[in-house]
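Student: with the sequence up front, the predicted model follows.
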Amino acid sequence: MRDSLVQKEPGFITARDLSFAGILHDVKKSGTSLQPIFEAFTNSIEAIKIGVNEGGRDKGKIIISIFSEEKTDQSFEFKSLTIRDNGVGFNDAEFSRFNTFKDSSKGFKNLGSGRVQYVHFFDTTTITSVFCQDENYYEREFVLSKNKYFLNKNAIVNLKHYKISTEEHPYTKVTFSNLLEKSNVYNNLNAVILKDELIKRYLHFFCFNSKLLPKIELKFYVGNILKDSQEISETDIPKFDKKEIVNVFYSKLSYDASKIEILEKKEELEVTSFKVSKNLLDNNDLKLISKGEVVEGTKINLSGISKADNINGNKYLILVSGNFIDERDTNLRGELDIPRKQGSNSFDAFHSETIFIEDIEKSVNDGLLKLYPEIEVIKKKHENDLKELKEMFFIDDDNEVEISFNDDDKRILEKYYEAQAKKEAKIDANIKKSIDRLDDLDTSAPNYEEELEIEINKLVKVIPEQNKRTLSHYVARRKLVLELFQKILDKKLKIQGDDSRNKDESLIHNLLFHQKSTNSYDSDLWIINEDFIYFRGNSEFKLKDLEIRGEKVFKNSFDEEETRYLKSLGENRLIKRPDVLLFPEESKCIIIEFKSPYVNVSSHLTQINTYASLIRNYTNDNFEIKTFFGYLIGEGIEPRDVQAGVTTFEHSYNFDYLYSPSQKVTGFDSKENGSIYTEVIKYSTLLQRAKLRNSIFMERLGIK
């Protein structure tokens, strides 16, 4: 949409069919602080290119000058910045395009919203330009701003003058003044920093056009005194590492439209590869080049290496050019007339011989693997990582899921789960159809049994597959928990780096049943016993605070003798905190104690019995708990120490643990005695048991 066509009379250039206040609201300020400079630099590159093409002039020149003032603390305050080029200048055609919002005509990386970024960052942007038109030279000067004076005119451009010029050399100078917001990026800006930023920003373009670059000078002034001068030249640009010609073959739909035929007809493309320091190039990249310009709109990917990979500190920039690409250029910026197989126009494309983007992508990537064997190593690593991820979550192979090396684990899982969700929806729909068809069955019909059997067979096929996927996720989660348990025991977690032994005990406790929790259902106590997750319970609560179904377990008041005992020897026995208490039935209690992997567990053999005694004797009458099961769990277990400490313990040779079949829990003050069964068991033994149970699940599901 055009704001105005060419205007030669001074004054505001107002919008006819749009609101600049609305545009400024929609086109947000860039998060890149130097974006106005990049926009102006892009315009200079484009203006020089047009001037070279039209007038046969030399490579051109761009001068960027930074003006700052030195403050008393030897820091600097940004004042202004100018970019001057000797390109074609703002002739009527270029000025008209500049004043066309979202212009889609051809231009090097010009997004059509650069002027909006000018006014977002600076109160005043002044552009002075001399150009040749109708064999005369003219000067045009205009100012950009979004201050109220401009917006009240529904304009951001004010043409100051348009006149015949005595200058006979085209140029354009852009001056940015009066930052709207204080910025350390600009205050710290100098020639060296700006040079580095420009090289990083325009690396693709510089690499391909290193021998055709205009002369680029950067100057840094302090108080109008030149302090430093830099130049971007061919020597600053990475030199290509390798050049290779690859063949790309045409395709055509067969006569019966049953398949795609690869033809002998081909095109040659030149692949220019650069090894660039990872400090200079953020991502590995593959770009098409059309007539010397990087085509940003056509997406083409490296398939053997992700954007983030680096090899020996280098990233790879791959630029692909050739007559075929040049001939497929269009009038729309950043777009080539090269179809995709999956694109909406692919059917039309097959009516004639064609080359698809995917063909170019495959040919280039195949060629790169031959040029750089080290990429093959990276490729295999990604393939192994994907295989491990699929094995970890029991994901079946699915040819319909397209995985890119640039996909992180989260995106890969999302893709598989999205595909799985579609399949499950289809399964559910088929189940629903079978159930709906039951309404149509006639029990008195001669073929009733046959029709019913058909529907039963359909359900028999789909329901197991649906259940298998659900159970696979269940088993996959358990597998991850077991792997984490193993890492804790092996001290391989980063948090265990300080050698804190108490931390290891806490990690194990929280893995199995989170401390201060009452939600045993979501715990991982199944590692000890499958049934434990179904029992009411709590983790590390004081005895006096225990509740079952909202009712306090321990009494609120005690007689004199009970009080004496509970607080004797300077202790308060009711504030003891068992690691885990579970209540499977009204008269039963499970007591679990975790010990650091580094302590001798035999030193704590009576701890569980003490808890059992307190629960047996000092709880409310509603809780007549007489049967106890104790589990003392650690890693430092010496069987002879255990049996020497408590003689009722016996050794189980099946799974390497000790157990006491029954010990008496004495009832005080005429209370009936209780009993306790106790196991002393290693964490590693629990892990072995749990892994075996999980592997049985996996075998039943047919998972390797």
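Tutor: That came in fine, so what should we check first? Numbering: from 1, shown residues only.
Student: contacts and neighbour counts: CA atoms only from here.
Tutor: Will do.
Student: in the stretch 301-450 of the chain, which spans are helices?
Tutor: Remark: helices of the stretch 301-450 of the chain, listed N- to C-terminal, are 323-327, 346-349, 357-371, 373-392, 409-437, 448-489; assignment by DSSP state H, counting those that start in this stretch.
Student: take this one as well and set it beside the first:
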Amino acid sequence: MLIKNSRAAEYFFPNTSLEYVYFESIANSLDANATEIDIVIDIESYSKPDTLNITISDNGDGFNDKNFEKFCHVLDADDKQHKGIGRLVFINYFEKIKIDSFYIDNHRTFIFNDEFDKESIKNKNDLKKQSTVLKFLGYKKGSIKTYDYLVPATIKTRIIEHFLPRLYDMKLKNRPLQIKVSLTTRENNGAQSFTNSSEIFNVKDLPILKEKTIRDTTSLFDKFKLMYSVEHVYTEQKAITAICADSRTIHMDIISNKDFPNGYKMVFILYSDSFNGKTNNTRDGIMLDESSLRNVRSVFIKLVSEVIREEIPEIAGRNEQVKQKLQTNYPHLQGFIDDEAVGLVDKDNIINDAQSKYFNAQKELLEATELSDVQYLKSLEFSSRVLTEYVLYREKIITKLKGMTVKSDEKEIHNLIVPKNKNYYSNGDISDIYQNNAWVLDDKYMTYSVVLSDKQIEEIYSVIGVEGSHQYSETENGKPDVTIIFSDNPTSTNKVDVVIVEFKKLGLKIAKKEELVSQLKQRARRLIEYYPDKIQRIWFYGIADFDEEFRISLIEEGFVRLFSHGEILSKRQPIVINPVTEETRFADLFILSYKTMLEDAESRNTTFLRILKESIKKSIEILNKDSSNAF
């Protein structure tokens, strides 16, 4: 050879596994018309990889002059399905491969290693037998990645999966083939099925495959052909989904074991002439551009979905339930979810694909310089989708808040509603809308000018443009949990509305809950003197979990229940703003239960979501109708 074998092996096969030694050896044996292939693995123990020897023999045509000459030249291939480099993978794993080949009247021996230079010893075939033996010696790697590369049962399964199209073609043509895999070891590991054992595969044992075809819309001449088998075996599900390229199977993840019912053994192989010659060096991937690959995957899913409906009719109802659940949970992606993939592909992948289509469609609209009537309708539809996505986010926040327990820290509740030590401004980043969840209290609080979380009263003064305030004690905590400030006029800050909110941890004793009223009164003393001149309206809210004792305590304090389906009590509280003159003003205090706050938020959110879902549904119907009328 004109190049160094080990360097060529590293170049062509940078990322392989030991099983590729089996694959390439078998491929060569099949090319040589072998009908019997034996793989013998010998190793002292799994922990001693340096003792690994592999012998692979067949009864094929052998290394006659023509085959030997091809072997000596890298990239020498007869057709586009062969690359002429497969044997280089041997050098990745072994120091040398001793080859002993009997064919017709001759017997050829040679050693394939890094220094191989086309030299061989050729004698007469006195035994008149036909066989080729490859002995792989001097394992190079420091370890063996997995027992699977040595266990006969696993190797047999991987060989069938890898060569299934070619093996099935042999079955159809009544060409015999038997492959035997054996393991000999001096240190067994039953837990890993690593024991002296052997497995035999016969091509005649392959199941009969059915066929389904569809035209390739990207080509004038090509078509896709699906070969498949579906068996109810009452065992754990097994599914092979792959495309056939260069007589090898290239795995494509179509059926999710997670979402598909157990008890079925399935084989799906997608064929197309356009796949041939497109495999990578290791034959485990196909070199198609992203657009072509998406088209292939879409066709594959469509065909497999059709087969599943035909072969397993009862699954249709189950898939419809999954589809309805996806539309309920992700209404903003309605119309982008691939219905054919439902029940086959993992739900997370379905949503990711739909999200990608959604973003691409958005991008197309945003980049349009002028909007057609159809694009205008789409822009309205996307507005509904974007708003729906936000309302769904709010639903998750409510769910998380409802999941809070007495073990949850007050900080957790606080941070979910408005993160502590944060300021939010009406002209701030759009991402603020996904952090500031003051809407949990009331949707009108989304039209704020400023939201201050866990900030000193003095910072509130700064925002509303005043200085100083009476403080009864230096130790008084002047940090409301949440302060929401609204401008009287968006273009002017002469007068403002202010909302003060205090939270209490769930599960507190009555004394700690009663502190809520005291805290609100403290906040009022330091702000009410600016009412109604600078602050035209001001509300004080306390939020805690309610029990009978706390409710009675509030009633004793003069709080009265508001007309509501939940627990909301209010009181017009006199507040002394000057301890010397004892001048008094009134502040409205509201105490509501944590449960009531969440139920009100959930009710509002559900209404929004129902309206938006219907809007998206109608938009899709109109767009689909316009699209069909265009033809």
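Tutor: Alright, I've got the coordinates. Computed from a prediction, not measured in an experiment: that's the story for all the values here.
Student: looking at the helices of the stretch 301-450 of the first structure, spot the one closest to T610 of the first structure.
Tutor: In this view, these are compared for proximity to T610 of the first structure by Cα to Cα, and helix 448-489 is the closest at 28.0 Å.
Student: buried sites along stretch 510-526 of the second structure?
Tutor: For stretch 510-526 of the second structure, the neighbour count (16 or more other Cα atoms under 10 Å) marks K513, L516, V517, Q519, L520, K521, Q522, R523, A524, R525, R526 as buried.
Student: ignore the last one, stretch 383-392 of the first structure
Tutor: Residues of stretch 383-392 of the first structure classed as buried: L386, K390 (neighbour count, 16+ other Cα under 10 Å).
Student: please apply the same query to stretch 598-615 of the second structure.
Tutor: For stretch 598-615 of the second structure, a neighbour-count test (16+ other Cα under 10 Å) marks L598, E599, D600, A601, E602, N605, L609, L612, K613 as buried.
Student: which of those sits closest to P176 of the second structure?
Tutor: Using Cα to Cα as the measure, the one of those that approaches P176 of the second structure most closely is K613, at 59.9 Å.
Student: map I39 of the second structure onto the first structure.
Tutor: Matched by TM-score structural alignment, I39 of the second structure corresponds to I63 in the first structure.
Student: strands of the stretch 401-550 of the second structure, start to end?
Tutor: With DSSP state E, counting those that start in this stretch applied, the stretch 401-550 of the second structure shows strands at 423-425, 450-453, 482-489, 492-503, 535-544, listed in chain order.
Student: and the fourth one, how far out from the chain middle?
Tutor: Read it as strand 492-503 of the second structure. Between the mean C-alpha point of strand 492-503 of the second structure and the mean C-alpha point of its chain there is a distance of 43 Å (Cα atoms, centre = their mean, to the nearest Å).
Student: by how many degrees do it and strand 535-544 diverge?
Tutor: Per axes from the mean of the first three to the mean of the last three Cα atoms, to 10 degrees, the angle that strand 492-503 of the second structure makes with strand 535-544 is 10 degrees.
Student: mind listing what's buried in strand 492-503 of the second structure?
Tutor: By neighbour count on 16+ other Cα under 10 Å, the buried set for strand 492-503 of the second structure is K495, V496, D497, V498, V499, I500, V501, E502, F503.
Student: show me what that strand is packed up against.
Tutor: In terms of contacts (3 or more Cα pairs under 8 Å, 6 or more residues apart in numbering; DSSP states H and E), strand 492-503 of the second structure is packed against helix 457-464, strand 482-489, helix 510-527, strand 535-544.
Student: if you set the cut-off to 10 Å instead, what comes out?
Tutor: Using 3 or more Cα pairs under 10 Å, 6 or more residues apart in numbering; DSSP states H and E as the contact criterion, the neighbours of strand 492-503 of the second structure among helices and strands are helix 410-417, strand 450-453, helix 457-464, strand 482-489, helix 510-527, strand 535-544, strand 583-593.
Student: the second one vs the first structure, mean deviation?
Tutor: Same thing as strand 450-453 of the second structure. Overlaying the first structure shows strand 450-453 of the second structure at a mean distance of 3.1 Å from the equivalent residues (mean Cα distance after the TM-score superposition for the first structure).
Student: re the thing from before, quick one: the match of I39 of the second structure from T610 of the first structure, how far?
Tutor: The spacing between I63 of the first structure and T610 of the first structure, counted by Cα to Cα, to the nearest Å, is 85 Å.
Student: tally of neighbours for the counterpart of L134 of the second structure in the first structure?
Tutor: In the first structure, the residue equivalent to L134 of the second structure is K173, according to TM-score structural alignment. Other residues near K173 of the first structure come to 22 when the count uses other Cα atoms under 10 Å.
Student: centre-most residue in the first structure?
Tutor: Of all residues in the first structure, the one closest to the mean position by Cα atoms, centre = their mean is D408, 6.0 Å from it.
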